[in-house]
Structures are given as C-alpha cells and as structure tokens.
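[1] quick one: sequence plus predicted model below, questions after.
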Amino acid sequence: MGDIKILVVEDDSIEALDIKKTLESFGYSVPHVASKGEDAIRKAYEVMPDLVLMDIVLKGDLNGIEVAREIKKLDIPIIFLTAHSEEGMVKKAMFTGPYGYLIKPYSAIELKYGIELAIYKSNAEKELKASESKYNSLFDNLLNGFAYHQIIVDDENFPVDFVFLRINKAFERLIKLKRKDIIGKRITELIPDIKDTNPELIEFCGQVALTGESNVFEMYFEQFKKFYSITTYSEEKGYFATIFEDISQRRIAEESLKESERRYRTILENVQDAYLRGIRKVV
C-alpha cells in the first residue's frame, strides 16, 4: 500500500505522530502531517494525497470543516476524526460529503477498515464518473439522433402524448431545435399539429413503451420536410428510446428510380404500340 498517500491533519502533535506510525505500519505513505488548516490546504494541493484524515477541531483560523470544503475541490476523499462532544460539528461536517467518521478514541483496526472503505468507495465513484463521461461522449457523438421519452396515457391507458427527457446533439441538428427548448416538453408542444400530420407516431411509440416490443418504421414529417427511419425500444415500462435516421436522400433517390422506371415502361410501351401499328399497316 506504499503507493497510497494519506495526508494527516491533526493539531495534537502526540496523537498525530501516533496516527502517522499506525498508517505506516499498515503500509500507507504519510507525506505530511498538518496541524493547521492553512497548511493542510497548501499541502493537499502540493502532494495530491489519495485520502485525508482530518480532525474536525483545529487550531488557527480554519476548522476541519472549512478546510474540507476547499480540499473537496480536488476530489480527494476525507475521513473526519471527531470526539463524542462534537455532535453539532459533525452535523455541519455532513454537508462537505465526507467518506467517513472515526469517533475518538478509535482502534487501529477501525482506522484501517475505515480507510480501506473510503478508498474503495472513492475509486468506485471515479470509475463510475469515467464510465459516465465515456458514455456521454459516445451518446453525444452518435451520428444518428437519439432521444429518451416518457409516454403519457389517458384514463383508459391509451397513449396520448410523450415527454422528451434526454436527447443528443445529432437529434438537435435533425429537428433544428436546441436541447433547452426540447427537454421536458411534450411532442404536442413542440409540434402542435402532430396528431393531424402524424397521428400514428404517438400510437406506435406508446405501444413500445407499454409492451416493451421494439418497432422500426419510416415516417415523413411535413414540419421538417424530412423522411426519418425511427427505431423505438423500451427497457422500462412507460419509457422508450428513439433513434432517428434522416433517410430523405434515400427516399428521394428511390422515388427518382421509380419515376425513371415508370418513364422507361411508358417509352417501351409506346415503342411496342408503334411497332404493332407499323406491322398492321404493312399487312
């Protein structure tokens, strides 16, 4: 555990030395012992410890709670050391988000397991944040539009609307609206005439949200002059996700191809008719 650095903040020199020796016996590194809050803050920025053991009551202008507020900016876990008589201070300390409390006098085993639990919790939270950050980056950089919704039903449990809960950047680009103007809004607020122009949209999405059965369909939105392929799925009843792909170019190409085929057939039929008429005249 020599690679784990612990900053000790304790104004009682004898107790501080005892804590330092105990930590080192566990294999931890103690790069500094601070007796005052100002020194603790300076050393925290300098050393960047993995954990801080902080006495709530300190000599000087700053107490442990005030010091913790500053060190918290570095995302370093803190364990408070406190005496039974400091109950009021403990309540105030709760607002700094400490990773634990050790009530004096505490045993070496309590200290050891308190530190291990705090470090484990801190590492797990950092991994979770990193994972969320990676997910959010992937989410926002998807080429297709993504949105997450909650379905709204009437008294007979029939889908009548849905609310936008989350969208990515691609979705903003697709419908040319900003996230702040979409999140929390109903589809009927964003597109007031949606039930007239695309009455099946809410029905299709509602079926997915209520049954959990995925669906893929194509739809033209007059409001955006676009064709979209919409994939819908649900992992929780009452909620559903949609993936929008702009297929307007593909549909235009398909229509152009169909039009070309119609013209070709018309030309071919006219040629055949002319040929047959020519044969009849010869005969």
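    Received it, and whenever you're ready, just let me know what you need.
[2] going forward, measure contacts between C-alpha atoms and count neighbours the same way
    OK.
[3] which SS state does Val216 fall under?
    In three-state terms, and counting by DSSP: H, G, I helix; E, B strand; the rest coil, Val216 is strand.
[4] could I get the full set of helices for the stretch 1-150 of the chain?
    13-25, 37-47, 64-71, 87-93, 108-140 (DSSP state H, counting those that start in this stretch).
[5] I'd like those helices as TSV, with distance to Gly206 and mean neighbour count appended.
    Converted to TSV, the helices of the stretch 1-150 of the chain look like this (distance: least, CA to CA, whole Å; neighbours: other CA atoms under 10 Å):
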stretch	distance to Gly206	mean neighbour count
helix 13-25	59	15
helix 37-47	53	17
helix 64-71	47	21
helix 87-93	47	13
helix 108-140	24	14
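[6] in CSV: the ones you listed, plus distance to Leu102.
    Converted to CSV, the helices of the stretch 1-150 of the chain look like this (distance: least, CA to CA, whole Å):
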stretch, distance to Leu102
helix 13-25, 12
helix 37-47, 19
helix 64-71, 14
helix 87-93, 11
helix 108-140, 7
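[7] structure two is appended below for comparative analysis:
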Amino acid sequence: MPDQLFDDLYRNTENLAWAPVEQVRRSGRQRSRRTRVAASLAGVVTVVAVAAGAVALGADPDAAPPVVPATGSPTPTPNRTPTPSTSPSHSADPTPDDSGSPTGGTPSSPANDDGPNAPSRDTSIPAAAMMQLADLPKGFTMTNGEPDGDWTLESVFANCRNQPASLARGQVAERFRVFDSPTDSLIQRVTRYSGEAAAAHLDAMREQVEECDPHRSGDSLTVLAAGFGGDESMLVGSVMEGRPARWILVRQGDLVAQLRVDKDTTPQEATQLVRPVADRLCAGTDAC
C-alpha cells in the first residue's frame, strides 16, 4: 500500500497540464543566459571602480590645473613712478606743569614790548628762579602749584575804600611754590612783566598800601621796611579784623617775587630771607 504522502502528491498533480519538454529546456537556457550577462556586468563595474580609485590615489593633490595658453601677446604696462607721500607733522601737546607759563608751554614775548625788532625770548620762569628748601630751616616740605584761597597782598586791598587800578598790567608769566612745616608756612609767587611793567607794578603796590583807607576802624596796612634786597624790596604788614599778616615783595629786573610769610616776621628776618630770594631770581632774568 503506497504511503499517504505519495497519494496526496498524486492527487494534486493528477490533473496538471505540463509544458512540453522543449519549452522547458528553452526557458532554462534563457535563465542561464541572463545570469551570465548579469555576472559579466557586475565584474565590469567592479573593475572600473578599482581603476578609478587607483587613479585618484596616484594623482598629485597639489598639482595645479593646466594653464590654457593665451591666444594673443600681452600688452606691456608702462612703468609708473610712485609719488612720495608726505607724512603730516605732529606737534606734541604741551605737558601741564608749573613751568611758569600761563598756558603750560613757552609763551611768546608780548609784541612791541622792547621795540618792533626785539628778538623773541623765553618768557617762562625757570625752577631755578624759585626758592629752594635749602633757603629755609630744616623741617619744611615743598609743593609746586598755586595754592587755594585769598593769600596775596592784592586780596587785602578789598578792605580799602580806595580801590587800585589794574595791578596785573604787563604780566607775562607766573610760577608758584608752597613751603610748609609743622609750625609755619610760606607761599611764593614769581611774576614776569614785560618792559618796565615790573617796576611800575611795585610802585603801584607801594602806593596802594600807603594810601589804603580801611573800611573798618582798627584795620591797618603799612610798609614796615623797604630797600633791603634786590633792585627793590619791601615788607608789608596788615591787621584786618584783628588778624595780622605779612608779605615780602622783591623785584629783580623784570621779575617780582611776592611771599606770604609768618605774621610776626620782623624787618631783620625779612632781610635774611630776601637775600636768597633775590639771588634765585637772577636765574630767571638777565638784569643781575
């Protein structure tokens, strides 16, 4: 008795229509041909890919592309001579200091002070024309620059009924120094004047002191001593609202030094102080 499996297969194929043998062979040959063509194409693609990779690896990455030759002759460019450029000049700004110049630099001399043909000169006040620490007792310190407050003799004239004319006429330059100690202080101002204005300034100061008519009873302004150094000098004392004060004025040529000194300075002490002051002024004027 045949197996059940074969019986089932027989029943499933009993009524099938089988293709002729020649047709089956022809279909097999076509499938074989298509397989060979596909395999050949795959081989060609592989060979091409390998060849392209080899060319890429062997190529010089830095090689420049070929230059296409020009079809015409280049036209030479005429030589041009460069025009030299001029650098702009630069003037340094003056450095602020206490050089004695009103503007921080070296001012020019006022016009026509010494005649139309007078040569220009340096009108600043040198540091050597100012008092030094060596001129004072030990214990003082020195500061450059104008101090604050109304310390000048001119400021005292506000206490007089008769007011002077301008006392700044002819001023060219100023310089200040302040000396301090634990018990005392001294302020110096040196002013340069044009022409004969220095002598005229000292005359005007003396006249105002002598003619001052104080507003308040008991106030006073007096020339205590004069003529003790330099071309001209004087010691002035005041008492305003019960407070005494002293000033020394010294002229040497076109320079005038004004010093605010101790309120108890005597003419003898003023004489000792004026000597180095007058000597120092000679460093800033050719009148000595």
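    Yep, that arrived. Source: prediction; values computed, not measured.
[8] next, the TM-score between them, please.
    A TM-score of 0.22 describes the superposed chains when it is computed by TM-score structural alignment, normalised by the length of the first structure; 108 aligned residues with a CA RMSD of 6.5 Å.
[9] looking at the helices of the stretch 1-150 of the first structure, which is closest to Gln207 of the first structure?
    The minimum distance between Gln207 of the first structure and the helices of the stretch 1-150 of the first structure falls on helix 108-140, with 24.8 Å, by CA to CA.
[10] list the helices and strands the closest one packs on?
    Here helix 108-140 of the first structure is seen to pack against strand 78-83, strand 100-104 when contacts are counted using 3 or more CA pairs under 8 Å, 6 or more residues apart in numbering; DSSP states H and E.
[11] so which of these is the most packed in?
    With neighbours taken as mean count of other CA atoms under 10 Å, these reach their highest mean count in strand 78-83, at a mean of 22.
[12] tell me what angle that one forms with helix 108-140.
    Taking axes from the mean of the first three to the mean of the last three CA atoms, to 10 degrees, one finds that strand 78-83 of the first structure is oriented at 150 degrees with respect to helix 108-140.
[13] tell me the angle strand 78-83 of the first structure makes with helix 64-71.
    Relative orientation of strand 78-83 of the first structure versus helix 64-71 (the same axes, to 10 degrees): 180 degrees.
[14] who does strand 78-83 of the first structure touch, helix- and strand-wise?
    Counting contacts by 3+ CA pairs under 8 Å, 6+ apart, strand 78-83 of the first structure packs against strand 51-55, strand 100-104, helix 108-140.
[15] now do 10 Å
    In terms of contact count using 3 or more CA pairs under 10 Å, 6 or more residues apart in numbering; DSSP states H and E, strand 78-83 of the first structure is assigned the packing partners strand 6-9, strand 51-55, helix 64-71, helix 87-93, strand 100-104, helix 108-140.
[16] tell me which of the ones you listed lies nearest to Phe227 of the first structure.
    Relative to Phe227 of the first structure, the nearest member of those by CA to CA is helix 108-140, separated by 22.0 Å.
[17] before we move on, back to that, turn the helices and strands packed on strand 78-83 of the first structure into CSV, including distance to Ile152 of the first structure.
    What follows is those, written out as CSV (distance: least, CA to CA, whole Å):
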stretch, distance to Ile152 of the first structure
strand 6-9, 52
strand 51-55, 47
helix 64-71, 43
helix 87-93, 42
strand 100-104, 43
helix 108-140, 25
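[18] out of the helices of the stretch 1-150 of the first structure, which is closest to Glu269 of the first structure?
    Of all those, helix 108-140 comes closest under CA to CA, at 52.7 Å.
[19] just want the angle from the closest one to strand 51-55.
    Computed by the same axes, to 10 degrees, the angle between helix 108-140 of the first structure and strand 51-55 is 130 degrees.
[20] tell me what the helix or strand hosting Glu189 of the first structure is packed against?
    Per DSSP states H and E, Glu189 of the first structure falls inside helix 187-190. Contact here means 3+ CA pairs under 10 Å, 6+ apart; on that basis helix 187-190 of the first structure packs against strand 159-167, helix 194-197, helix 199-211.
[21] no more questions from me, cheers.
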